[in-house]
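Novice: Fold the following, please.
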Amino acid sequence: MAKKPLPFPEDQVPTADQMLNRLYAIEPNSFETERIAENLRGKRNWISAFTIPVSAILLVSMTLIGTFLSDRFVVSFLISALLVYWIGKIVEFYDKSFDRKARIQVLNHIAETETDYAFLPHFKSFLPNKYQHLVRALSKQNFFYIVPYAKAIQHLQRHLDHDAFRSYWHLSYPQTKPQQETQVQVEI
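Specialist: Below you'll find the predicted structure:
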């Protein structure tokens, strides 16, 4: 029998069906950082589309103005290039802030999904070996593996044998096994 990842208190052990319902209630698309970042950008999504044309126009216009004022083309080009580079870095930092916010949001969602007693580590026996590093990290409450986490959830939702999981759960937590209501009658 496999070692339990994080034991439940005696009075709070969920049933196998509760764990399965919780598994299928998870939306794997809710872990897509790119989609969440696009939603966070909202109407400001046009900024990344116009970065290169605006940078080129700024570089040319600032170089022409600098050349007109100082009669030094190379110096005005270098100063203009540095200013455009600096403005580009500011825009890039602003754009990356949405990616960071989306990643933090997804990490918080994983932490909510795992709760105090872990979730995915209880399905460890039903995951391929390539997810064992993820299970160990989740047991230690390290939620930084976003893509493997989403893939593991999808794998379980598609390939989990419910009867095998119920048997495994009842062996791991015998107090959750449903009691037989009917008794066998012996005829003499």
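
Novice: okay, CA-based contacts and neighbour counts for the rest of this
Specialist: Fine.

Novice: can you tell me how far R22 sits from F68?
Specialist: Distance, R22 to F68, by CA to CA, to the nearest Å: 68 Å.

Novice: do D163 as well
Specialist: In terms of CA to CA, D163 sits 80 Å off from F68.

Novice: likewise I36?
Specialist: The value you get for I36 to F68, if CA to CA is used, is 46 Å.

Novice: Provide the count of other residues in contact range of D99.
Specialist: 20 (other CA atoms under 10 Å).

Novice: Quick check: which element contains it?
Specialist: helix 73-114 (DSSP states H and E).

Novice: With V135 instead?
Specialist: helix 132-139.

Novice: Which strands and helices lie in contact with the helix or strand following that helix?
Specialist: Note on helix 132-139: by DSSP H and E, the next helix or strand toward the C-terminus is helix 146-159. Packing partners of helix 146-159 (3 or more CA pairs under 8 Å, 6 or more residues apart in numbering; DSSP states H and E): helix 16-25.

Novice: another one to check against the first:
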Amino acid sequence: MTGGGGGLHRGRVTDGAGGAHWWGGRGPAGGGSHSRTGGRRRLLALVALLALLLAGGVAAVVSLTGGGEAPPAAAAPPPSPAAAPTGAAGAATDPAVLQQTLDDVTATSPVRFAADATEPTAEGAAAVERLAAALRASPGPAVTVEGHSAPVSDGGGRGVRLSEERAAGIARRLEAAGVPAARLRVVGVGPARPLATLEESRRVELRVG
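Specialist: As a prediction, the model looks like this:
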């Protein structure tokens, strides 16, 4: 539909008391498009609303993060205590367990000596190798090598010195088998702690600590 100076309209025409009214387009006198103007205003309002929301979100983020400052650094963990001596498997060496192992060896293969002798018997020499293996597998604790002599038929009055010589000889064998000398302490007990028989009394024992 056309009018004097008016353009093509997409709105509808209604009749009222005041005459014909044009909606959503240009009127007969050449008016602007109402729908286009209204749409542009709504778009501008939506853009303004989004800008406000965006500004509010940035302010909230800045507030929550403390103005962009980096969080305080975490406190350094306390230094770990010095590591305890460990065995071959990496577990800490238990002196009580090591002592039990040494006792088990000497119970089945005692380190014994003939009368007045400072060298162990063949069985005793084999036991020394087993004792050395147990000590190498459990490094750390110091070990006392105790020499003993029989109350009689074992050098008479030189029993203490004889027992010390026996202990020193076993300590040398342990060192040769790979046990550090710093771990070993030699003590001659003499005939002070005899066992049931003279043969059993002529011995060397190992004590942890």
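
Novice: Got a TM-score for the pair?
Specialist: Scored against TM-score structural alignment, normalised by the length of structure 1, the superposed chains reach a TM-score of 0.27; 80 aligned residues with a CA RMSD of 5.0 Å.

Novice: Any buried residues in the helix holding V135 of structure 1, and which?
Specialist: Within helix 132-139 of structure 1, the residues that qualify as buried are 134-135, 138-139, counting by 16 or more other CA atoms under 10 Å.

Novice: and which of those is nearest L59 of structure 1?
Specialist: Minimum distance to L59 of structure 1 across the buried residues of helix 132-139 of structure 1 is 47.3 Å, recorded for L134 (CA to CA).

Novice: so that closest one sits right up against P148, yeah?
Specialist: Yes. Taking contacts as CA atoms under 8 Å, L134 of structure 1 lies within contact range of P148: 7.1 Å.

Novice: Show me which of I36 and F68 of structure 1 is the more surrounded one.
Specialist: Taking neighbours as other CA under 10 Å, I36 of structure 1 and F68 compare with I36 leading, 20 against 12.

Novice: Against F98 of structure 1, how distant is the more buried one?
Specialist: Distance from I36 of structure 1 to F98 of structure 1, by CA to CA: 9 Å.

Novice: can you check L83 of structure 1 too?
Specialist: Separation of L83 of structure 1 from F98 of structure 1 (CA to CA) stands at 24 Å.

Novice: which of those two has more neighbours?
Specialist: Neighbour tally, L83 of structure 1 and F98, criterion other CA under 10 Å: the higher count belongs to F98, 19 against 16.

Novice: Leaving out the residues flanking it, which one is nearest to M62 of structure 1?
Specialist: What sits nearest to M62 of structure 1 in space, not counting adjacent residues and going by CA to CA, 6 or more residues apart in numbering, is S80, at 5.7 Å.

Novice: residue contacts, the one you found?
Specialist: Residues near S80 of structure 1 by CA atoms under 8 Å, 6 or more residues apart in numbering: 58-59, 62-63.

Novice: which one of these sits closest to E92 of structure 1?
Specialist: L58 (16.2 Å).

Novice: what helix or strand is the closest one on?
Specialist: L58 of structure 1 is part of helix 51-70 when elements are defined by DSSP H and E.

Novice: now what about that helix, what contacts it?
Specialist: By CA under 8 Å, 6+ apart, the list of residues contacting helix 51-70 of structure 1 from outside reads 72-73, 76-77, 80-81, 84, 88.

Novice: quick one, strands of structure 2?
Specialist: Assigned by DSSP state E, structure 2 shows strands spanning 13-16, 19-22, 111-112, 143-148, 184-190, 203-208.

Novice: Which strands and helices lie in contact with the second one?
Specialist: With contacts defined as 3+ CA pairs under 8 Å, 6+ apart, strand 19-22 of structure 2 has these neighbours: strand 13-16.

Novice: ok, back up a step: JSON lines for the contacts of S80 of structure 1, including distance to E112 of structure 1 and neighbour count?
Specialist: Below are these laid out as JSON lines (distance: CA to CA, whole Å; neighbours: other CA atoms under 10 Å):
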{"residue": "L58", "distance to E112 of structure 1": "46", "neighbour count": "16"}
{"residue": "L59", "distance to E112 of structure 1": "47", "neighbour count": "22"}
{"residue": "M62", "distance to E112 of structure 1": "50", "neighbour count": "19"}
{"residue": "T63", "distance to E112 of structure 1": "53", "neighbour count": "22"}
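
Novice: between those residues, which is nearest V106 of structure 1?
Specialist: Closest to V106 of structure 1, out of all of these and judged by CA to CA, is L58, at 36.8 Å.

Novice: What distance do you get for that closest one to M19 of structure 1?
Specialist: 57 Å.

Novice: swap in I90 of structure 1?
Specialist: 46 Å.
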